[in-house]
Structure formats: structure tokens, C-alpha cells
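Asks: Here you go, sequence then predicted model.
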Amino acid sequence: MKLNGGIFIEAQHKGLICIVLSAMGFGIMPIFAKIAYKGGITPETLLSLRFILSGIILFIYLRLSKVSIKVTKRDLMYLFLLGGVLYSATAIFYFYSIRYISTALSVLIMYTHPMMVALLSNIFDRERLTVQVLMSMTVAFMGLSMILGDSLVLKVNTFGILLALATAISYSLYIFISSRIIKKVPSLVATAYISISAFGGLVGLGLAQGNLSLNFDTTVGIPLVGLVFCSTIFALVFFLKGVEVLGATKSTIISMFEPVFAVVFSMLIFKETLSFLQLVGGIAVLSGAVMVMIMKEKVTEVSGGQEV
């Protein structure tokens, strides 16, 4: 029993380390983007290159791992819809927002998405909002009001704030819809298809707006490699490895370290700062998001349901 317990604890620790490394990889993503922008690349071009390279590498990895990439026509249609519309919209809103406001501010606003998902579940799935969940959501949205209120006083770029809010909305729609229509496709396979379809959506957007151009400095190469490997491939693989040990909900809660890493990295590298009220608001947003996920896990356990 002691031996089995020791193995279980060791596995839990490995799962925790995997999720923290994943959060670090995702958290440094906007840093790579901001560095790449200095080389003259547009968000549409940067994201298009990120997704096509990530998609190709993922398909090669799946092929070498002998994982079947076959999906039904229905699932394929939904995957391309999710990637080409919702995920590409989320990415472009986020990558544009950090051009107008600080990374720290953008990521904190974006992390109101768990509350938005809870609201969508209540409206469309009639998922009951418990008193605890409502209180958690209230804390988070009060935090958001602090962030936005102080940002207006400090004359932070309003367009950047709206883009960050659009990121949260589109990402919550992506999570809500994908968890309900893609139920039998392995996460890594789904991500490969979504990456390729997001590439298609972003190329179409870039061509329509005339913002797709390969006229940028070679200095973009290093942050692009960082985006593809650190913030996409490795971050995703570590997250999935952690989920295998800890489960989806616990892993998602631990992955809330991502905005913390993003804020810390932006402060260290770009010397970005938050006002006291924005910092308090950010803590409230993240606390509310964590509490919402914990409460939803308890409801799932009581109801005997399973997360997709």
C-alpha cells in the first residue's frame, strides 16, 4: 500500500509539473508575439505561420506515433468551423490587443472567459448556477470592473480593451461549442485539424485586409520558433500529459498559472506595470475563475457526469 501510494504521489507531482510547464509555455506566447512585431511582421502573417507550422508538425507527430487521424465528415466540418472562425478570431483579437495595451492587462481581461462559459451553459444547456458559482462570478466581474474602470481613468487605449474583451467572448464561444460538438476526437488530433483550419481562416482574413505579407526582418525567426514549439507544441503536449494524470478540471484550474506567468514575463521583459486597482482587479478575476471551475467540478461529481 505504501509503495502504491508513493507511486501515486510521484505521478501527481509529474502531472503538476507538466501543467505548470504548459502554463509557462502558453504564458510566454504574447512575449514572443511582441518581440516578433518589432521585426515588422503583421499579426495575420505571424499567426498564419504559427498555425500552419504547428499543424504540419502535429500531423507528422501523430503519423510517427501511429495515431489515427481519421474523423467523421461531421466532425471534420465542425473542426474546420471552429478553427477557421472561432479560434482564428480569438487569436487575431488577442494578438492585436497586445499591440494597443499591455500584455498583463490583455491577459487578465481575457481570463473572464470561464465566467462567460458558465453563463452560456446556463442559458443554452440550462446548467444550474449555484449560489457559490454566482458568488464566484460576481467576484470575477467586480475585478473586471476595477480593471476597466482604472484603465479608463489612466486613459489606456480603449480599442485595445475592446479587443481583449472580444478575445474573451470568442474564446468562451469556442470552448462552449467545441466541448459539445467534438466529443470523440482525441485532443491532439482535433488541435492539428483546428490549427490547419485556423491557418486557412487567417490567410483569408489577411488577404481580404491586405495585411498578409512576408516582408519582415529575419529577427522574426526566433520568436516564431518560440511560438510554434514553446507556446504551441510543447505547451499542448505537456498539458495533455498532465490531464492524463490529474484529470481535465484539476489541470484547467492549475493552468490558471498561465496569466500569472504572462504578467510576470511582461513585467520582467517589457517593464510593463499595473496600477494597484488593476492588480487587485486581476487577482479578483483569477480567483473568481478558479472558484467557478472548482464549483463546476463539484457539481459534475455530484451529478455523476463527465467532462468532455
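Replies: Now that the structure is in, tell me what you want to look at.

Asks: When you work out contacts or count neighbours from here on, use the C-alpha atoms and nothing else.
Replies: Noted.

Asks: give me the element residue 90 is part of.
Replies: Taking DSSP states H and E as the criterion, residue 90 maps to helix 88-100.

Asks: In terms of secondary structure, what does that helix contact?
Replies: helix 29-37, helix 43-64, helix 103-110, helix 158-181, helix 187-209 (3 or more Cα pairs under 8 Å, 6 or more residues apart in numbering; DSSP states H and E).

Asks: what about residue 274, how many residues close to it?
Replies: 17 (other Cα atoms under 10 Å).

Asks: from what I can see it touches residue 104, true?
Replies: Yes. Applying Cα atoms under 8 Å, one finds residue 274 in contact with residue 104, separated by 7.5 Å.

Asks: any idea which element residue 155 lies in?
Replies: Judged by DSSP H and E, residue 155 forms part of no helix or strand.

Asks: Below is structure B, check it against A:
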Amino acid sequence: MHLASNVSIGLAAFLWGLIALFVRELTAVGFSAMEIVTIRVGVAFLILFVIGVAKKREQLKIQFKDTYLFIGTGVLSIVFFNWCYFTTINEMNVSLAVILLYTSPAFVSILSFVFLKEKLGRKKILAVLGTIIGCVLIAGLRMEETAQISTIGLFIGLGSGLGYALYSIFGKLALQRYAPFTVTFYTFLIASLSLVPSTTLWTKSSILFKPSIIWYSIGLALITTVTAYFLYTWGLKKTESSKASIIATIEPVVATLLGLYYYNETLTIIQLIGGMFILASVILVSYEKKNKISVETTNGAH
């Protein structure tokens, strides 16, 4: 079961890595970054709503007292980390923003240790360091770029990593009570309620409802959001939050390869080494001894 959950999380990260295919097209026609996030979240919720009403009505029931869990995944994670991430991009170099975003495995490991009582062993710490080093190398940080770091940019950038991490924490808590579909559905319901009123998408209806834009919006929502988040949430139910966050750093590797083959971008030796750091870290936390798996399965820990 651990292998299946790790594969599920890896597939989610792979799909997240494809997001540029859709974002670049929507950016080209004039949508801002936060408008694209709103399109992604809003259309994802509509897809989940149709699936829920048609096939999973029983999984739409929650207790009101648990709403805070979905405020955590929807607002404190998805909305907050996207705002922080795009604000950081405006404050400093994009590569620095990416690096700060991918401090998330460190945040998840610490928060999981404190709130979820997950172990923080040497292997996990080594894997977290490996993913951070790998992301730094893939992002292509150069010494002259460090001069562009502002104090507010640094803290907001770290906020993006924290926000990104909070999905794993609140999601893990929610999964103790609800099915993966339920968690995904209410995450995007609350995120949509937070984002849609704050944007002016209706002023761009002339391009929003063009057939090509509708298809890109559906692709963005269905492939890189609904399917990806469901796979990640399903995998998260069966593995530790800290391990899941480390496996999910496959995303920048996929994004880099996508740029290489689809957009004719170049891949440096440094970036290749960075990708190897990340993949080695993922393999490190994914490997489990057979006797350890049997013990955890018997205890129903994951």
C-alpha cells in the first residue's frame, strides 16, 4: 500500500509539473497570475460539484465543526500560498521565489513532528536537505541574484512555502474523518468562495468564454488540479505528510523537463544535478523495509 500511495503522490506531482502548458496560454491572452489561479480553482470546484452530485453524494456530508479543516486547506494553503508566491515573484527573481516555495518539505516535516507526532529521523532530514539543494540548483540561483532579496520578499516567500505545506497538515487531519474526495471538494469550494469575489474576471468575459480558453481552463482545472489534488490527497491518507511533501518535489523536475522538450529551453549540468538530488531524496524516503511496512499496515497507522 505504501508503494501505491507513493506512486499516487508522484503522479500528482507529475501533473502539477505540467501546469505551464495551460498557464502560458492563459497568460498570453491577458489573464493575470491571480486570475489564472481563480479560473483554476473555480472551474475545479464546478467539476468536483458535478462529480459529487452525480456519483458521490454521501461523501458531500460533513460536520460544521470540521469546517476549519477545509479553511486550512482552501484558504490558508491554496489561496495564501498562491498570493505569497506571486507577490514574491514581484518582489524578487522568479528562481528565488521557486526556491522559497519549495522550503515546504522542511515546514511539513517540522509541523508534522509537532502536530501529527510523525518521527523526524536522520533519513527524513537528509531528504529534506536534498530536496532544498535540488530546488536551488534547478531554479538556477546565481550569486548576483542574492542581492535582489528584500526582507519583506524573504518573509512572504517563506510564507508561500508555509502555505504550500499547510495542505499536507490540514489535509492529513481532515483525512482522519473524511474521504479524499470530500477533502478535495470542500478545499476547492472554500478556496473558490475566497478567490472569486476578490477578482474582476467578469470584466474579461469576452475572452474568458472563447472556446479555446474554455478548453485550456478545463485542462488546467481537470488535469493539474482535480486529478492532481485527488491523487495527492489519496496518497496522503496512506503515508506520512512529511514523506508526501518530499515526493511532491518531483514537480520542478517535471516542469524543467517540460521546458526542455516542449519550449526548447536549455538544461544545464547544474540543473541536472539538482534533479538528481531531488530524485535521490524521493527514493530515500520512499524506500521502506518489508518488516516496517508490515508493522505499519497491521497497526493501521497510515
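Replies: It's in. Treat the numbers as computed from the prediction; the structure is a model and nothing was measured.

Asks: Nearest to residue 254 of the first structure, out of the helices and strands packed on helix 88-100 of the first structure?
Replies: Residue 254 of the first structure lies closest to helix 103-110 among those, at 15.9 Å (Cα to Cα).

Asks: how close does the next helix or strand after the closest one sit to the second structure?
Replies: Toward the C-terminal end, the helix or strand that comes next after helix 103-110 of the first structure (DSSP H and E) is helix 113-124. Taken over the aligned residues, the distance from helix 113-124 of the first structure to the second structure averages 2.4 Å (mean Cα distance after the TM-score superposition for the first structure).

Asks: separation between the closest residue to residue 87 of the second structure other than its chain neighbours and residue 83 of the second structure?
Replies: Spatial nearest neighbour of residue 87 of the second structure, chain neighbours left out: residue 156 (7.4 Å); criterion: Cα to Cα, 6 or more residues apart in numbering. Using Cα to Cα, to the nearest Å, we find residue 156 of the second structure at a distance of 9 Å from residue 83 of the second structure.

Asks: which of those two has more neighbours?
Replies: Using other Cα under 10 Å, the more surrounded residue of residue 156 of the second structure and residue 83 is residue 156, with 24 against 19.

Asks: Residue 32 of the first structure maps to what in the second structure?
Replies: The equivalent of residue 32 of the first structure in the second structure is residue 22 (alignment by TM-score structural alignment).

Asks: how many other residues sit next to its match?
Replies: Residue 22 of the second structure: 21 neighbours (other Cα under 10 Å).

Asks: Surely it and residue 214 touch.
Replies: No. If you go by Cα under 8 Å, residue 22 of the second structure and residue 214 don't touch, sitting 10.9 Å apart.

Asks: which residues in the stretch 201-302 of the second structure form helices?
Replies: With helices called from DSSP state H, counting those that start in this stretch, the stretch 201-302 of the second structure shows them at 205-208, 211-221, 228-237, 241-247, 250-262, 269-286, 290-299.

Asks: Buried deepest among these, which one?
Replies: Compared across the helices of the stretch 201-302 of the second structure, helix 241-247 shows the largest average neighbour count, a mean of 29 (mean count of other Cα atoms under 10 Å).

Asks: and residue 198 of the first structure, how far is that from residue 49 of the first structure?
Replies: Using Cα to Cα, one obtains 10 Å as the distance from residue 198 of the first structure to residue 49 of the first structure.

Asks: Could you check which of those two has the larger neighbour count?
Replies: Higher neighbour count among residue 198 of the first structure and residue 49: residue 198, with 30 against 20, using other Cα under 10 Å.

Asks: Perfect, I'm done here.
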